[in-house]
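Asks: Fold the following for me, if possible:
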Amino acid sequence: MALMNHRNRQQPAVVPEPVRRIEAGPWAIELLPGAAYATRYVASQSAIGFAFDSQRGVHAIGSDRVRPFDAMPNGLAFVPAGCDVMSESPMGGEYLRVIRTDGIALAGEHAFNNRIDPQAIHLASRMRRALLNASVDDDWQTWALALAERTEGKDTLSLQGSITGNRMRLLDEFIDAGLDGPLALHTMAQLLELSEGYFIRAFKQATGKSPHSYLIDRRLARARALMRDSRASLAEIAFACGFNSQAHMTSAFKQRLGVSPAQLRAGSRHIPAIGKKPNQW
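Replies: Model (predicted):
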């Protein structure tokens, strides 16, 4: 399960993208970059999370039983106040965390993750774009409240259908191995022993997005990692991630993230917190 609250991140060989955070009224909002993490805590406040990437590791949520987890991309998550949490992931994934800090409890008594909600996907993506652009002129309180409402009044179990955690892992490994070239839908479907039409429908049900859209997200994630971890030119990075050109990659960045690769690379070194940084969440 992708985690909310303090992450004691393992130190990578390179400096990761910065954590981007903002305080807006009673809300504290963070965008955590993809990185390995290990954490254990008792949640002092209930928290909402959103996993942009698939994540894998081990966790124990509300119990002392440690077991493997697979967090699906675009999965909404919730941890109630007082819940015991332990979680570790060797890779992690980009993650949005939203906490109400004024003592008013969020609705919900049970922890969950992997809930696919189209409105939550739209809200989380919009908040990520704003955080990457370091803007304080957005309607943060409205967005946070709307995202909190998506955690209420639903069954806490997600129906993944044919795209199980194991199949998602297999697909991720296949995509990551071939990101520097074209990847056809029918090839991905064959890998999972599904027809192309069924694969598209099942993938959308499990992740809230099309396989093509997910493939672009994986290319962008790889590009961001290379921008951070190497001195390669943006043109070299574009081709290494399967984009036709640097202009093609730039267009995808602006459309999905609201910022160009050059802007993100230049700004990541010295991104201050937006608004007032809380001392402890």
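
Asks: alpha carbons only for contacts and neighbour counts from here, please
Replies: OK.

Asks: neighbours around residue 196, how many?
Replies: By other Cα atoms under 10 Å, 16 other residues sit near residue 196.

Asks: was I right about it contacting residue 211?
Replies: No. Applying Cα atoms under 8 Å as the test, residue 196 and residue 211 come out as separate, 10.5 Å apart.

Asks: quick one: the strands in the protein?
Replies: For the chain, strands defined by DSSP state E occupy the ranges 20-24, 27-32, 37-42, 47-51, 55-61, 67-71, 75-79, 84-89, 95-100, 112-115.

Asks: Including mean neighbour count and distance to residue 167, could the ones you listed go into TSV?
Replies: Shown next, in TSV, are these (neighbours: other Cα atoms under 10 Å; distance: least, Cα to Cα, whole Å):
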stretch	mean neighbour count	distance to residue 167
strand 20-24	22	32
strand 27-32	22	26
strand 37-42	18	23
strand 47-51	28	18
strand 55-61	21	13
strand 67-71	17	10
strand 75-79	27	16
strand 84-89	22	18
strand 95-100	25	22
strand 112-115	25	15
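
Asks: got CSV for those strands, with distance to residue 171 too?
Replies: Converted to CSV, those look like this (distance: least, Cα to Cα, whole Å):
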stretch, distance to residue 171
strand 20-24, 29
strand 27-32, 24
strand 37-42, 23
strand 47-51, 17
strand 55-61, 13
strand 67-71, 13
strand 75-79, 17
strand 84-89, 18
strand 95-100, 20
strand 112-115, 17
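
Asks: Please provide the structure for the following sequence as well, for comparison with the first:
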Amino acid sequence: MLDIDPKIFSISRPSLENYRAFIQRDMIVETYRSSAGQMASKGSLHRISINRTAHHRYAYRLGTGSFHKVNRAPFTLGFQPATIPLEVDGDEAEYISIFQSPKLYSNLINGDFNPEHLHGDGLSATTDPTTLQVALSLALAVEQADRTDPLLVEHLGMALVCCVVRLLGAGPVPSERPMTSENLKRVIDHIENLLGQADLSVGELASLAHMSPFHFSREFKKVAGVAPHRFILERRIQRARLYLADGRETLASIAYATGFSSQAHFSSVFRRLVGVTPKEYRHSIRL
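Replies: Got it, this is the predicted structure:
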């Protein structure tokens, strides 16, 4: 099981089966089956939990209040605000659990999100299809860690923030100004200059455009025709084609030179976008 720094988040749980975890920037994603028993947690991260199977017995206490027994149907989303302790006593269930930094929420909705002021029942909601799809996509990142695109995971994390805020009725996402041609050029130039850096992030690009990350992603897609993570992937593949045509670098070297986290991730994306593997592509242009 993943060791989370107790200074960031402290959690004690019953025994877990089929546990897997994925960490990226301001987010941790877990998938597991929890045995029956008690859980206690508190930390500086927001925690979103979605039970993939129903609880027949479930009681919780948020903060210093009393325990509440509730029906927890499959795909119920629970939100534990940062700094607020949570205790749970329930039977076994399968879970997707996601930890996110509060700054992701404050950056997106300009600080107008105060979940610690919501009533306990207001921090739980039936998951809608869009939110569930985002959560399942994040869970898939856990299953395919060596082939997962960090930019896509970052985008999914921002999408989850919007879904959570909407489900909890905690306030609308404010409107922002549109993307200008000057900002777009600045962002694209930055991408081209730093294409080989694996840690290139949507948040970094959004700051160049003076926008919140989620609004930036929407505006970029409007003017560029594709989402930022897709644009960067396509530019990385185009540069990889040049390396493959040159023929002097190994596939592993090309993967790291074009910002992919591993050769496996590079090969997976290349085949998905081009239709053949990098090795097959290199062979075809030498015929």
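
Asks: TM-score of the superposed pair?
Replies: Overlay of the two chains. TM-score (TM-score structural alignment, normalised by the length of structure 1): 0.46; 148 aligned residues with a Cα RMSD of 2.8 Å.

Asks: that older thread, give me the common contacts of residue 196 and residue 211 of structure 1.
Replies: The overlap between the contact sets of residue 196 of structure 1 and residue 211 (Cα atoms under 8 Å, 6 or more residues apart in numbering) consists of residue 185.

Asks: wait, which of the strands of structure 1 is closest to residue 266 of structure 1?
Replies: Nearest to residue 266 of structure 1, of all the strands of structure 1, is strand 20-24, at 14.9 Å by Cα to Cα.

Asks: That closest one - contacts with which helices or strands?
Replies: Applying 3 or more Cα pairs under 8 Å, 6 or more residues apart in numbering; DSSP states H and E, one finds that strand 20-24 of structure 1 makes contact with strand 27-32, helix 118-132.

Asks: which of these sits most buried?
Replies: Per residue and on average, the most neighbours among those fall to strand 27-32, with a mean of 22 (mean count of other Cα atoms under 10 Å).

Asks: which strands and helices sit next to that strand?
Replies: Applying 3+ Cα pairs under 8 Å, 6+ apart, we find strand 27-32 of structure 1 packed against strand 20-24, strand 95-100.

Asks: so can I have JSON lines of those strands showing distance to residue 267 of structure 1?
Replies: JSON lines is the format used below for those (distance: least, Cα to Cα, whole Å):
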{"stretch": "strand 20-24", "distance to residue 267 of structure 1": "11"}
{"stretch": "strand 95-100", "distance to residue 267 of structure 1": "19"}
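
Asks: which one of these lies closest to residue 254 of structure 1?
Replies: Residue 254 of structure 1 lies closest to strand 20-24 among those, at 18.1 Å (Cα to Cα).

Asks: before we move on, the earlier item: dump the helices and strands packed on strand 20-24 of structure 1 to CSV, plus distance to residue 191 of structure 1.
Replies: Shown next, in CSV, are these (distance: least, Cα to Cα, whole Å):
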stretch, distance to residue 191 of structure 1
strand 27-32, 31
helix 118-132, 27
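
Asks: mind checking which of the ones you listed is nearest residue 50 of structure 1?
Replies: Among these, helix 118-132 comes nearest to residue 50 of structure 1, with 6.9 Å by Cα to Cα.

Asks: pretty sure residue 266 of structure 2 is in a helix, no?
Replies: Yes. According to DSSP: H, G, I helix; E, B strand; the rest coil, residue 266 of structure 2 belongs to a helix.

Asks: Could you point out which of the helices and strands packed on strand 27-32 of structure 1 sits nearest residue 123 of structure 1?
Replies: Closest of these to residue 123 of structure 1 is strand 95-100, at 10.7 Å (criterion: Cα to Cα).

Asks: Which one of the helices and strands packed on strand 27-32 of structure 1 lies nearest to residue 207 of structure 1?
Replies: Of these, nearest to residue 207 of structure 1 by Cα to Cα is strand 95-100, at 15.1 Å.

Asks: Could you list every helix and strand in contact with the closest one?
Replies: Other helices and strands packing on strand 95-100 of structure 1, by 3+ Cα pairs under 8 Å, 6+ apart, are strand 27-32, strand 47-51.

Asks: if you go through structure 2 in chain order, where are the strands?
Replies: Using DSSP E, the strands found in structure 2 span residues 9-12, 16-24, 27-34, 37-43, 46-51, 58-62, 68-69, 76-80, 86-90, 93-100, 124-126.

Asks: residues making contact with the last one?
Replies: When you say that, I think you mean strand 124-126 of structure 2. Around strand 124-126 of structure 2, the neighbours that count as contacts under Cα under 8 Å, 6+ apart are 75-79, 167-168.

Asks: Helices of structure 2, residue ranges please.
Replies: Counting by DSSP state H, structure 2 has these helices, from start to end: 102-108, 129-143, 150-168, 181-193, 202-208, 213-224, 228-246, 251-257, 263-274, 278-286.

Asks: Reformat those as a markdown table; add distance to residue 40 of structure 2.
Replies: Formatted as a markdown table, those follow (distance: least, Cα to Cα, whole Å):
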| stretch | distance to residue 40 of structure 2 |
| --- | --- |
| helix 102-108 | 20 |
| helix 129-143 | 23 |
| helix 150-168 | 22 |
| helix 181-193 | 43 |
| helix 202-208 | 32 |
| helix 213-224 | 32 |
| helix 228-246 | 36 |
| helix 251-257 | 41 |
| helix 263-274 | 37 |
| helix 278-286 | 48 |
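
Asks: how about those helices, which one is nearest residue 29 of structure 2?
Replies: In terms of Cα to Cα, the element of the helices of structure 2 nearest to residue 29 of structure 2 is helix 129-143, at 6.8 Å.

Asks: in that closest one, what's buried?
Replies: 131-132, 134-135, 137-143 (16 or more other Cα atoms under 10 Å).

Asks: Nearest to residue 222 of structure 2 among the residues you listed?
Replies: residue 134 (20.9 Å).

Asks: can you tell which of the helices of structure 2 is closest to residue 27 of structure 2?
Replies: From the helices of structure 2, taking Cα to Cα, the stretch that ends up closest is helix 150-168, at 7.5 Å.

Asks: who wins for proximity to residue 30 of structure 2 among the helices of structure 2?
Replies: Residue 30 of structure 2 lies closest to helix 129-143 among these, at 7.1 Å (Cα to Cα).
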